[in-house]
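Undergrad: What would the 3D arrangement of this be:
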Amino acid sequence: MIVAIVLTIVIIQRLVELFIAKRNEKWMKSQGAFEAGASHYPYMVAMHVCFFIALIVEVIGFNRQLSPVWPLFLTLFLLAQVLRVWCLSSLGKYWNTKIIVLPNAEVVRKGPYKWIRHPNYVIVATELIVLPLLFSAYFTAILFTLLNIWMMSVRIPAEEQALKKVTNYKEEFSID
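TA: Take a look at the predicted model:
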């Protein structure tokens, strides 16, 4: 029962985020933005969809139970949700699930972006570990953590390359 409640809330949250991302994408493109890294995006979406499928299959199919330390994992997950909203609100209209870059835009350096370049990716990595561990779904936690590492090894360089080319990203983060 708790699995269904948690997953329903998370899936609804993700659908709302996709709506926000599409709205932001339309606005940014109307301002002259372009998409970078489009070739890997379908794989990222597939990975996230498969994550939920794998989690459901492992929890229900293998009769996984709540972790004995579920309050810790639930707390970490809820904290990640607060941080996710902080990331989204800090980026405002610039937040997206795709890499959408607006030339000559000032890079956002507020909220968690004051301290870390990609806080939202840290949050996603945390969720991909914590949510399965909440339900003792160890296979899903390990598999999708590894897949996410691979995905971020493609995505972050694509995003940084696009930002370096057309924004003040290099200067803001003092990188080459």
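Undergrad: rest of the way, CA atoms for contacts and neighbours
TA: OK.
Undergrad: Enumerate the positions of the helix or strand where M151 lies that are buried.
TA: Using DSSP states H and E, M151 sits in helix 138-166. Across helix 138-166, burial judged by 16 or more other Cα atoms under 10 Å covers 138, 140-141, 144-145, 147-148, 151-152, 155-156, 158-160, 162-163.
Undergrad: repeat for stretch 115-133
TA: 117, 119-120, 122-133.
Undergrad: related to what we said a few turns ago, counting contacts, what elements does the helix or strand that the helix holding M151 is followed by pack onto?
TA: Scanning forward in sequence from helix 138-166 by DSSP H and E, the next helix or strand is helix 169-173. The contact analysis (3 or more Cα pairs under 8 Å, 6 or more residues apart in numbering; DSSP states H and E) places helix 169-173 against helix 138-166.
Undergrad: So which other helices or strands are in contact with the helix it packs on?
TA: strand 34-36, helix 41-56, strand 99-101, helix 119-134, helix 169-173.
Undergrad: out of the ones you listed, which comes closest to V3?
TA: Counting by Cα to Cα, V3 lies closest to helix 41-56 out of the helices and strands packed on helix 138-166; the figure is 8.2 Å.
Undergrad: Check which element follows that closest one along the chain.
TA: helix 70-91.
Undergrad: next up, for comparison:
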Amino acid sequence: MVTSELLYLGFLGAVSLERLAELFISRRNARRAFAKGGVEVGQGHFRVMALMHTAFLAACALEVGALDRPFPGLVGLAALLVALLAQGLRYWVIATLGEQWNVRIIVVPGAAPVSGGPYRYLRHPNYAAVIVEMVAIPMIHGAWLTALVFSALNAAVLHVRIRAEEEALGPSYAARMGGLPRLVPGRRPAPERPSAP
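TA: Sure, this is the predicted structure:
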């Protein structure tokens, strides 16, 4: 008999395969970016981020199995729908960025900032999708502890990641995209703090 737990583990397996496919696309795009003179920044925090994302999927499975979390009915179905919508946003981002999409921060000198697709509304739609996934994927099967812990870890990593990325993208990015909210549509961006002397 197929249980909800087995179905959930199958879903996590599918997400894992999707992440592996994204790494393949990312590596291909990285090679192309480096061939155009691309420069990578943020390698230190990238390692932490990669480890966190791997641990996240494992924690979802472990919490459901070890703590015997039951399928939460309508809450679980709503979480599944939200997780699938977040995946749709992720695919929209990848399609919009094309060869510029990467899991690493690689900036090609002179490349114009992408301002189409979801980038008409947010500076960082991919990170918005990740924030949603960190809550929705565990809650599909009631893994609320994983949702809480990894949402907090993700917030800390994104705090570093977004600052590094925006700094690397430079003044042309700030001029073109600075008026958009970072993660929540319709929300005005916070004013930039002046640098300390």
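Undergrad: Put one on top of the other, what's the TM-score?
TA: The TM-score (TM-score structural alignment, normalised by the length of the first structure) is 0.95; 174 aligned residues with a Cα RMSD of 1.1 Å.
Undergrad: follow-up on the earlier one: can you tell me which of the buried residues of stretch 115-133 of the first structure lies nearest to S174 of the first structure?
TA: Among these, and counting by Cα to Cα, the member closest to S174 of the first structure is R117, at 11.2 Å.
Undergrad: Trace A162 of the first structure over to the second structure, please.
TA: The equivalent of A162 of the first structure in the second structure is A168 (alignment by TM-score structural alignment).
Undergrad: no, scratch that, I was asking about T126 of the first structure
TA: Match for T126 of the first structure (TM-score structural alignment): V132.
Undergrad: Could you tell me how many residues sit around the nearest residue to its match once chain neighbours are set aside?
TA: Leaving aside its sequence neighbours, V132 of the second structure sits nearest to A86 (Cα to Cα, 6 or more residues apart in numbering; 6.5 Å). Residues near A86 of the second structure, counting by other Cα atoms under 10 Å, number 22.
Undergrad: same thing with V108 of the second structure?
TA: 18.
Undergrad: And V64 of the second structure, by the same measure?
TA: Neighbours of V64 of the second structure (other Cα under 10 Å): 23.
Undergrad: Same question for the one 5 residues further on.
TA: Here the count is done by other Cα under 10 Å, and R69 of the second structure has 16 residues near it.
Undergrad: Run through the residues that contact it.
TA: With contact taken as Cα atoms under 8 Å, 6 or more residues apart in numbering, R69 of the second structure is in contact with 63, 141-143.
Undergrad: Need the residues you listed in JSON lines (columns: neighbour count and distance to Y173 of the second structure).
TA: What follows is those, written out as JSON lines (neighbours: other Cα atoms under 10 Å; distance: Cα to Cα, whole Å):
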{"residue": "E63", "neighbour count": "18", "distance to Y173 of the second structure": "41"}
{"residue": "H141", "neighbour count": "28", "distance to Y173 of the second structure": "40"}
{"residue": "G142", "neighbour count": "23", "distance to Y173 of the second structure": "40"}
{"residue": "A143", "neighbour count": "26", "distance to Y173 of the second structure": "38"}
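Undergrad: how about those residues in JSON lines, adding distance to G73 of the second structure?
TA: What follows is those, written out as JSON lines (distance: Cα to Cα, whole Å):
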{"residue": "E63", "distance to G73 of the second structure": "17"}
{"residue": "H141", "distance to G73 of the second structure": "9"}
{"residue": "G142", "distance to G73 of the second structure": "9"}
{"residue": "A143", "distance to G73 of the second structure": "13"}
